[in-house]
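1. coordinates only, sequence not included:
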């Protein structure tokens, strides 16, 4: 008996579950997942998940152990909040991980022992310093030399560098890979993404973490929800052809890609989607800090260029930045495997969806170290300047498990985007004609 005569509750017996039972719970209103052999009901928790509801829901009915370890720096801290949603565990005979999962966990532990998750604060000070320098130069060229075409182009070039490099830099803070304090990472991410780039950190988290959780997985990775304009991989062309909605001439997509997605993604699509995101979700603080970028920009550049000239300057900058961003980010992903969810372990999932670009000082800077895309996807919280150090060990593990480890020159990677789009477009045309003939034969 407890105080006041109250009956003390007995500890609840932990229930054992099979994978068959867990996989029954992957609906929108009924979601379970498994982490380190323990079963959790995330149905209600998903809506409060700091990383967003979708990223955790993509693992409903699946083993999320490796994704959980990849996204969280302080596992013990996070586990304190998981007790309330813990409902049981996998039965002993179903807990044993695959060999590739054991090897990857050993690789992750090796990376920790090598100190590869410890950032160089000096490196990030230099990165932030060069952003501030280029932003100051962008204004200085126009303010001091006037708006002749030479200072105009010099200023514009500097501002493009600022925006592109700020994009790569905020990426590291967004992945919590710079400071040991999550709060400091979030603060710098907020300042870079909202105030320096005029975007939304919450919108970025919502989109980007889904991409990392299930890269190149159709219906889960937002980066491959392209079928309104492009079809990618081998399955999407078939799926779109089966719908018989000939909205776009996809067999010509490798041609129209050049003047649609790269130049228009930032100045049009992202511009609309990020504001839609913050307004629909009523993220007023996020909106306020995003708007401070535009207030600052217009206050600085309207006196130099006039309102129309400042807007023209802005959209030229956004267009070139967009081209830079699209070619870099898609070179690692579009030519790779794009499939429906096959519930692959973390290592083969990331290797099937990503490839690397050859290391050089220029490539490292130009891509913000995302030329080591394989390593970044395997270890998203690893500081960017350490990614090349783990690459030889990743390559060795690929050789052991007979998994392709692809490294390309930058030029080849860019060409492969167009080549893969051409292949996918031709597949769409083939399937469209096949389904068309099949429907006519049935009618006959």
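-> Noted; the coordinates are in hand. In this text the structure is predicted, and so the values were computed from the model without any measurement. Numbers count the residues shown, from 1 in each chain.
2. C-alpha only now, for contacts and for neighbours.
-> Fine.
3. surely residue 67 meets residue 213?
-> Yes: with contact defined as C-alpha atoms under 8 Å, residue 67 counts as touching residue 213 (6.6 Å).
4. The two: who's more crowded?
-> Legend: neighbour count by other C-alpha atoms under 10 Å for residue 67 and residue 213, higher for residue 213 (26 against 21).
5. Second structure follows, compare the two:
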């Protein structure tokens, strides 16, 4: 172990120790985890279980330099220091680089400067009125749907239109809860936490904690197998260029993957929210004894059936809800996957924050409709680089990010929405073809 005090600290390491990257990287297992922030070495083995963002997201940086991820996820580093201080076991040797595995130090430094300038310019400050107005238009959509049925009756034309309006409200509520899950809209965090629970629980019937722990992993390690849950396809699909070949060589054929771009339309958009997400949400809340989130979730269904059973009866209300979930699921899948599925999907490569996010995400052209339809997630690059930045400022920081990418030759992809949708299908087809070639190879 490196030079320093011989006083052993709980969990391993020596207080005031000096370490090399080789030593830090040896502590990257589930039961032994160190990481580096601003050249300081921390033993997070025990703390990971109590980490508010979940043990997995912090564990994904075990043995690595987590400085960039730490800055991205923690808008108030001073507040977090009181939790970090007891975990400090030493620092890197003076001869060691600040980043592990030969990352581009100049690129990282310039990105830090860009982020600091954006913060100085107030781009990380949320406008509560923006989000309140957005919440208001969601509530109005839900009220409009119920009033239409109440006034015009339950004929099939009104029901279909009502379903479309409710699905629109659900999708927009999804983007809004996404905002509150990422950033502090209100200065008082307690209010932000409560509003987030209200939107995702009472307006959508889902779980805030389930979403947080899952989604933060996606941002920490996007499109990285075994670290990003969004690319865990349970062997229903093979993604990227590496996984299909691995499956093909191992002769794994759980499904006809060369047809996955076709059965995607039957499995992905229609079933993700109504089936997979709902089963996972309920299961997670029960296993984790998350009774608060469960109560919020139950309040959604109580409100829904209270409003619609008098109009449609029990089975009619269930049918309407299923139709709404079906439409919402299509909206969600196409909007979220157009930014990620056609991009690089692979195993861990230990890239710097900017490069990792840019290779896993792309943007969709800005327009009033694209911004509203996607909840400003058409600016996926900026959202991933600055997850605590309010969405109404993405278009202001985007030119700065593009300029930095041009300086260092980092690809910055921009597409039309139609191209983004079609690239989902083509990427699945290309991956399926790679699997078939490897599978048939003797």
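-> Great, that's in hand. Just so we're clear, the structure is a prediction, and the values are computed from it rather than from any experiment.
6. Any chance you could compute the TM-score here?
-> The TM-score (TM-score structural alignment, normalised by the length of structure 2) is 0.94; 427 aligned residues with a C-alpha RMSD of 1.5 Å.
7. What is the burial count for the counterpart of residue 270 of structure 2 in structure 1?
-> In structure 1, residue 270 of structure 2 lines up with residue 263, judged by TM-score structural alignment. Around residue 263 of structure 1 there are 21 other residues, counting by other C-alpha under 10 Å.
8. Please verify my assumption that residue 263 of structure 1 contacts residue 327.
-> No: the criterion here is C-alpha under 8 Å, and residue 263 of structure 1 misses it with residue 327 at 10.1 Å.
9. Could you pull out the residues contacting both of these two?
-> Listed contacts common to residue 263 of structure 1 and residue 327 are nil; contacts here mean C-alpha atoms under 8 Å, 6 or more residues apart in numbering.
10. all helices for the stretch 301-444 of structure 1, in order.
-> Assigned by DSSP state H, counting those that start in this stretch, the helices in the stretch 301-444 of structure 1 fall at 346-353, 361-367, 373-378, 387-400, 410-443.
11. The shortest one vs structure 2 - mean distance after superposition?
-> With both structures laid over each other, helix 373-378 of structure 1 and its partner residues in structure 2 are 0.1 Å apart on average (mean C-alpha distance after the TM-score superposition for structure 1).
12. what's the distance between that helix and the middle of its chain?
-> Helix 373-378 of structure 1 has its C-alpha centroid displaced from the chain centroid by 11 Å (C-alpha atoms, centre = their mean, to the nearest Å).
13. In structure 2, what range does it match?
-> Mapping helix 373-378 of structure 1 onto structure 2 (TM-score structural alignment) gives residues 380-385.
14. cool, and the fourth one?
-> Per TM-score structural alignment, the counterpart of helix 387-400 of structure 1 in structure 2 is residues 394-407.
15. got the buried residues for the matching stretch?
-> 394, 397, 398, 401, 402, 404, 405 (16 or more other C-alpha atoms under 10 Å).
16. Just the residues contacting that stretch, thanks.
-> Residues outside stretch 394-407 of structure 2 that contact it (C-alpha under 8 Å, 6+ apart): 110, 111, 114, 118, 123, 376, 379, 382, 383, 411, 412.
17. Tell me the counterpart of the fifth one in structure 1.
-> The alignment partner of residue 123 of structure 2 in structure 1, by TM-score structural alignment, is residue 116.
18. Please list all residues in contact with that match.
-> By C-alpha under 8 Å, 6+ apart, residue 116 of structure 1 lies in contact with 382, 383, 386, 387, 389, 390.
19. please redo it, this time with the cut-off set to 7 Å
-> By C-alpha atoms under 7 Å, 6 or more residues apart in numbering, the residues touching residue 116 of structure 1 are 382, 386.
20. The match of residue 270 of structure 2 reaches residue 325, doesn't it?
-> No: if you go by C-alpha atoms under 7 Å, residue 263 of structure 1 and residue 325 don't touch, sitting 9.6 Å apart.
21. Alignment lookup: residue 348 of structure 2 to structure 1.
-> Residue mapping for residue 348 of structure 2 onto structure 1 gives residue 341, with TM-score structural alignment as the criterion.
22. Likewise for residue 186 of structure 2?
-> Using TM-score structural alignment, residue 186 of structure 2 pairs with residue 179 in structure 1.
23. and that match, how many neighbours does it have?
-> 18.
24. How about the contacts made by the nearest residue to it once chain neighbours are set aside?
-> In space, and not counting its chain neighbours, residue 179 of structure 1 is closest to residue 185: 5.8 Å by C-alpha to C-alpha, 6 or more residues apart in numbering. By C-alpha under 7 Å, 6+ apart, residue 185 of structure 1 lies in contact with 173, 174, 176, 178, 179.
25. Give me the nearest residue to the equivalent of residue 333 of structure 2 over in structure 1, chain neighbours excluded.
-> Using TM-score structural alignment, the partner of residue 333 of structure 2 in structure 1 is residue 326. The spatial neighbour of residue 326 of structure 1 that comes closest, neighbours along the chain excluded (C-alpha to C-alpha, 6+ apart), is residue 262 at 5.3 Å.
26. Distance-wise, check the one you found relative to residue 393 of structure 1.
-> 34 Å (C-alpha to C-alpha, to the nearest Å).
27. now swap in residue 280 of structure 1 and tell me
-> 44 Å.
28. Checking the residue nearest to residue 179 of structure 1 next. Helix, strand or coil?
-> At residue 185 of structure 1 the chain is in helix, as set by DSSP: H, G, I helix; E, B strand; the rest coil.
29. Number of residues surrounding residue 144 of structure 1?
-> If we define neighbours as other C-alpha under 10 Å, then residue 144 of structure 1 has 9 of them.
30. what about it, which helix or strand?
-> Using DSSP states H and E, residue 144 of structure 1 sits within helix 121-145.
31. how big's the offset between the helix or strand following that helix and structure 2?
-> Sequence-wise, the next helix or strand downstream of helix 121-145 of structure 1 (DSSP H and E) is helix 149-174. For helix 149-174 of structure 1, the mean deviation from structure 2 after alignment is 1.0 Å (mean C-alpha distance after the TM-score superposition for structure 1).
32. For residue 60 of structure 1, see how far away the residue mapped onto residue 295 of structure 2 from structure 1 is.
-> Taking TM-score structural alignment, the alignment pairs residue 295 of structure 2 with residue 288 from structure 1. Remark: distance between residue 288 of structure 1 and residue 60 of structure 1 (C-alpha to C-alpha) = 34 Å.
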